[in-house]
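Predicted structure and sequence below. I'll ask about it afterward.
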Amino acid sequence: MLQRLSFSLILGSVLPLNIYRSIMNGSIARATTAVTILPDIPGSPSRCNDLIISGRLNSGKAVVYFGGDIQDLEPAMVSSGCSAYLAWSLENTATLLSSKFPDHLIVAVRPARKQDLVFSCFDNFVQSTAEISPSEYDPQYGASQHLDRLLSSLQNLLRSTFQELYIVGFSKGCVILNQLLHEAPHILDKDGSAGLPVLSKVKKLYYLDSGHASTVDFWVTDDQAVHAFVNLTSLDAVHICNTPYQTERPGRPYYKLQLNLFADICRNLKVLKQQILLFGSKPFDQVTLEDHFQVLKLFPV
């Protein structure tokens, strides 16, 4: 189970108190590189997520980040025995992304819970069970609406309007991107982009070493889903960056087949910006978890 941090713990660890009070009072500094944690931001009814923000608070451009297993707030990582990977905490990753996207607001979405203290479960975005996350891609699960309303709440809090969105998924976090694609045909048929005023501003998707230990597909191979998402949003660029940590992992006979199918779909729709492999000379038995995390530093924007 996820141990939810109290305001006092958050304020005492990483949240600059003056910035938090400024945000709550509606008085926002023009720019800051500090990391701010906003607990329990509401999205769809009965769904909320903690958000970690960094970068330009007044920017009309935002990068939304969904991380992988292990990644969490630093106090939670320490308590779960993951201190060796604190360099990749959500706070540090938000700071890193703000250096890669200096003109953007960075918004890292904390998973709703952790299984066995380590495994990220984005229950508000993708169907999950107590043991498996994700358990399926349900096209009517409502991840798109939740993300749209979550970002709308953040806009209201910051008194800002996002004109351009990039969504970055790393490792298991890429299942959220998959879920959004699977939902697109249903949303397009029902409401169109009018029902998603914020999410319709998505221009770029970044798949960074996508992978998970579930039984669902690794990549979206339904061309209608990808096409619908292109029509639903402002998408013009899909970036794919992998390492052998995912592509050569044993027991995944369909991973590279699905990856190439997804890339071909994006290429045919003229939205594939790049597909690269880092550490490609390393066999799987030599690639490390640290190599996997290094993608966050090395991927081109």
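Received, thanks.

drop to CA atoms for contacts and neighbour counts, all remaining ones
Noted.

ranges for the strands of this protein?
Taking DSSP state E, the strands of the chain run over residues 36-42, 48-55, 61-66, 105-109, 113-115, 119-121, 164-170, 202-208, 237-242, 272-277.

what's the closest of those to Y137?
Closest approach to Y137 among the strands of the chain (CA to CA): strand 119-121, 13.8 Å.

ok now the closest one, how far from the chain's centre?
Distance of strand 119-121 from the chain centroid (CA atoms, centre = their mean, to the nearest Å) equals 13 Å.

repeat for stretch 100-115
On CA atoms, centre = their mean, the centre of stretch 100-115 falls 6 Å from the chain's centre.

Now the terminal residues of that stretch, how far apart.
30 Å (CA to CA, to the nearest Å).

Let me have the strands of the chain in TSV, extended by mean neighbour count and distance to I187.
Shown next, in TSV, are these (neighbours: other CA atoms under 10 Å; distance: least, CA to CA, whole Å):
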stretch	mean neighbour count	distance to I187
strand 36-42	19	21
strand 48-55	24	21
strand 61-66	25	21
strand 105-109	26	23
strand 113-115	18	27
strand 119-121	25	24
strand 164-170	23	18
strand 202-208	23	15
strand 237-242	21	21
strand 272-277	16	23
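
any chance of those strands in CSV, plus distance to E183?
Output for the strands of the chain, formatted as CSV (distance: least, CA to CA, whole Å):
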stretch, distance to E183
strand 36-42, 21
strand 48-55, 19
strand 61-66, 17
strand 105-109, 19
strand 113-115, 23
strand 119-121, 19
strand 164-170, 16
strand 202-208, 15
strand 237-242, 18
strand 272-277, 20
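
Check it against this one:
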Amino acid sequence: MGLLQSCFAKKNKVGVMTEEMEAYEKVRKTMVTEEVTEKKGGVAFDLTFVSEETPKMPPPRLLENKKEENFEKWKESQEKAQAEKQERAQQNREEARIQKEIDVAHKEMERLEKYVNLTTGDFFMGIERSLACSLPTVQHKNVYRQMATNQVDSSPQRGKVDVRRLIDVPGLEGKHNDVIVCPSLEITGQEKQHVIFFGGDVQTYPENMASSRNQEYLEYNLENTARILARRFPDSVIFIVKPSKMIFYTFSIYKNFLSFTDDGIPFIGNHPENKSGVEGLTHLVRLYNNAMRQMTRDNSLPSNFPPIALIGFSKGCVVLNQIMFEMFSGTKIEDVNVKGFVDRLSSVYWLDSGHVGDRDAWLTDDTILSAMVDKGLNIYAHVTPYQIRDSLRKWIGKEEKKFVEKLKHLNGNITEGRHFFDEPGSIENHFKILKVF
């Protein structure tokens, strides 16, 4: 303020310094003096500051209050961009899901390296091939149908019992399973009994096992297993239910009978898809009846029905657990055919049950076990150290112990067979139980 006063005062006796004049000139360029009033002791004045920059004007369309002429085009481009963004997000989620499945399979393969005779490197070299083979191709199905038409094994050998493949046998609406029948003779209903078998991991058609990295266990393919069971149960008919899905030609998924997680872990009990409470049991009964029809001359059910035995091996035992749950958890059964099936069920065999989850390899629910005893079922539990002494899955041994002890406490008809306990647990003896139980 002193600078301005020194510049404007009329009776200013103080000389203006050069630097003050220069500063004043700089200031004067950015202000306009509108009114100056002389007062004693100085001057009063009004200042208006002016910007040296030209202000930016709003867009013409806003000044003119006009709408965007290409609004529809802009809207369309925005929607397209959003759709592409969502598509990329979905693709990323799908890739993450697939990667998760591969990681889970990798871990499981490492745990079961001796089981499938794979090294980690071999596994990843075979992933692409295995993924391509995880579901039957049209060509495969045509080959299967040709084999089924021939009604005999694709490579019969002297002394072998003939088997017949029934492809895509219908069960519950929208659900199908392949069924292998042995011997491949006409069903009359006069047989000693009908045996229904659910296999474990690795077990599939012989040509699939021969062309995969599970060749070491080719002897236990589903067709040869049918022959093994036919010798174990003479004068009977063997029905082997093939799982509707296999991951990497190795992991069996019985999704038509019970729920499985994306990681291949089974869930025993009620689930949202099981609206009637007995969908797994109903699918089994219809599958079995339709398989019998295909094994008769006039495509009809026989007039007589022999007793039924259910057998599960390894992961296949989870189907038995679900069937027992549905039979004996209190759900009312309305279907006449299902009731007849339950009445004819006489025996149930658990052979070295186990899977990759953390529960329900063996039934331990008191209500279900008590109902099994009340029905008078002949119950068999055959085990090897491979499952019940697995240090990484100790829960399996604990459940099997409860299963046997509770049934004995209930005075049930329970027979426990313990095999190869003088040897370390091995996958070879795990499979060998199919021959010795």
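Arrived safely. Model, not experiment: these values are computed from the prediction.

Superposing both, give me the TM-score.
Once the chains are laid over each other, their TM-score by TM-score structural alignment, normalised by the length of structure 1 reads 0.84; 281 aligned residues with a CA RMSD of 2.5 Å.

follow-up on the earlier one: and the strands of structure 1: which comes nearest Y255 of structure 1?
For Y255 of structure 1, the closest of these is strand 237-242, at 11.5 Å, according to CA to CA.

name the helices or strands packed onto the longest helix seen in structure 2?
Ranked by residue count, the top helix of structure 2 under DSSP state H comes out as helix 71-111. Helices and strands touching helix 71-111 of structure 2, by 3 or more CA pairs under 8 Å, 6 or more residues apart in numbering; DSSP states H and E, are helix 120-133.

could you list every residue that touches the residue positioned nearest the centre of structure 2?
Among the residues of structure 2, D262 comes closest to the average C-alpha position under CA atoms, centre = their mean, at 2.1 Å. Neighbour list for D262 of structure 2: E101 [criterion: CA atoms under 8 Å, 6 or more residues apart in numbering].

any chance you could map the helices in structure 1?
Using DSSP H, helices in structure 1 cover 7-13, 17-24, 74-79, 90-100, 143-158, 174-190, 223-232, 244-247, 255-268, 289-298.

For Q78 of structure 2, give its distance to Q91 of structure 2.
The gap separating Q78 of structure 2 from Q91 of structure 2 is 20 Å, by CA to CA.

next one: A371 of structure 2
Separation of A371 of structure 2 from Q91 of structure 2 (CA to CA): 49 Å.

Comparing the two, which shows the higher neighbour count?
Between A371 of structure 2 and Q91, A371 has the larger neighbour count (other CA atoms under 10 Å), namely 17 against 12.

Looking at structure 2, name the residue matched to P45 of structure 1.
Aligned by TM-score structural alignment, P45 of structure 1 pairs with E173 of structure 2.

how near is its match to Q322 of structure 2?
The value you get for E173 of structure 2 to Q322 of structure 2, if CA to CA is used, is 19 Å.

Of the two, give the one with the bigger neighbour count.
Neighbour tally, E173 of structure 2 and Q322, criterion other CA under 10 Å: the higher count belongs to Q322, 24 against 8.

so what corresponds to that one in structure 1?
Per TM-score structural alignment, Q322 of structure 2 is aligned with Q179.

For that match, which residues are in contact?
Q179 of structure 1 touches F125, V126, Y137, D138, P139, A143, counting by CA under 8 Å, 6+ apart.

ok, the residues you listed in structure 2, which still hold?
Using both residues aligned by TM-score structural alignment, their matches' CA atoms under 8 Å, structure 2 keeps these contacts from these: F125, V126, Y137, A143.

related to what we said a few turns ago, looking at the strands of structure 1, which is closest to P185 of structure 1?
Closest of those to P185 of structure 1 is strand 202-208, at 16.0 Å (criterion: CA to CA).

circling back to that earlier point, just name the closest of the kept ones among the contacts of Q179 of structure 1 to S193 of structure 1, please.
Closest to S193 of structure 1, out of all of those and judged by CA to CA, is A143, at 14.4 Å.

Alignment lookup: that closest one to structure 2.
By TM-score structural alignment, A143 of structure 1 lines up with G280.

Could you verify my assumption that its match touches K255?
No - judged on CA atoms under 8 Å, G280 of structure 2 makes no contact with K255 at a distance of 9.2 Å.

So which of those two has more stuff around it?
The neighbour comparison of G280 of structure 2 against K255 (other CA under 10 Å) goes to G280, with 25 against 17.

Which part of structure 1 matches stretch 245-262 of structure 2?
With TM-score structural alignment applied, stretch 245-262 of structure 2 matches the range 113-130 in structure 1.

again with stretch 8-25 of structure 2
No residues of structure 1 are matched to stretch 8-25 of structure 2 when aligned by TM-score structural alignment.

what about that stretch, how long is it end to end?
Distance between the two ends of stretch 8-25 of structure 2: 13 Å, counting by CA to CA.

Of all the strands of structure 1, which one is nearest D291 of structure 1?
Of these, the one closest to D291 of structure 1 (CA to CA) turns out to be strand 237-242, at 10.5 Å.

so that closest one aligns onto which residues of structure 2?
Counting by TM-score structural alignment, strand 237-242 of structure 1 pairs with residues 378-383 of structure 2.

now stretch 62-81 of structure 1
Aligned by TM-score structural alignment, stretch 62-81 of structure 1 falls on residues 194-213 of structure 2.

Report the buried residues of that stretch.
For stretch 194-213 of structure 2, burial by neighbour count (16 or more other CA atoms under 10 Å) applies to 194-206, 208-209, 212-213.

how many other residues sit next to A213 of structure 1?
Other residues near A213 of structure 1 come to 12 when the count uses other CA under 10 Å.

swap in V436 of structure 2?
11.

Any figure for the gap between it and P385 of structure 2?
15 Å.

With G376 of structure 2 instead?
Relative to P385 of structure 2, G376 of structure 2 is positioned 29 Å away (criterion: CA to CA).

before we move on, what about T37 of structure 2?
111 Å.

okay, the two: which has more neighbours?
P385 (21 against 10).

Name the residues that touch stretch 328-336 of structure 2?
With CA under 8 Å, 6+ apart, stretch 328-336 of structure 2 has contacts from G277, V278, K339, T367, I368, A371, M372.
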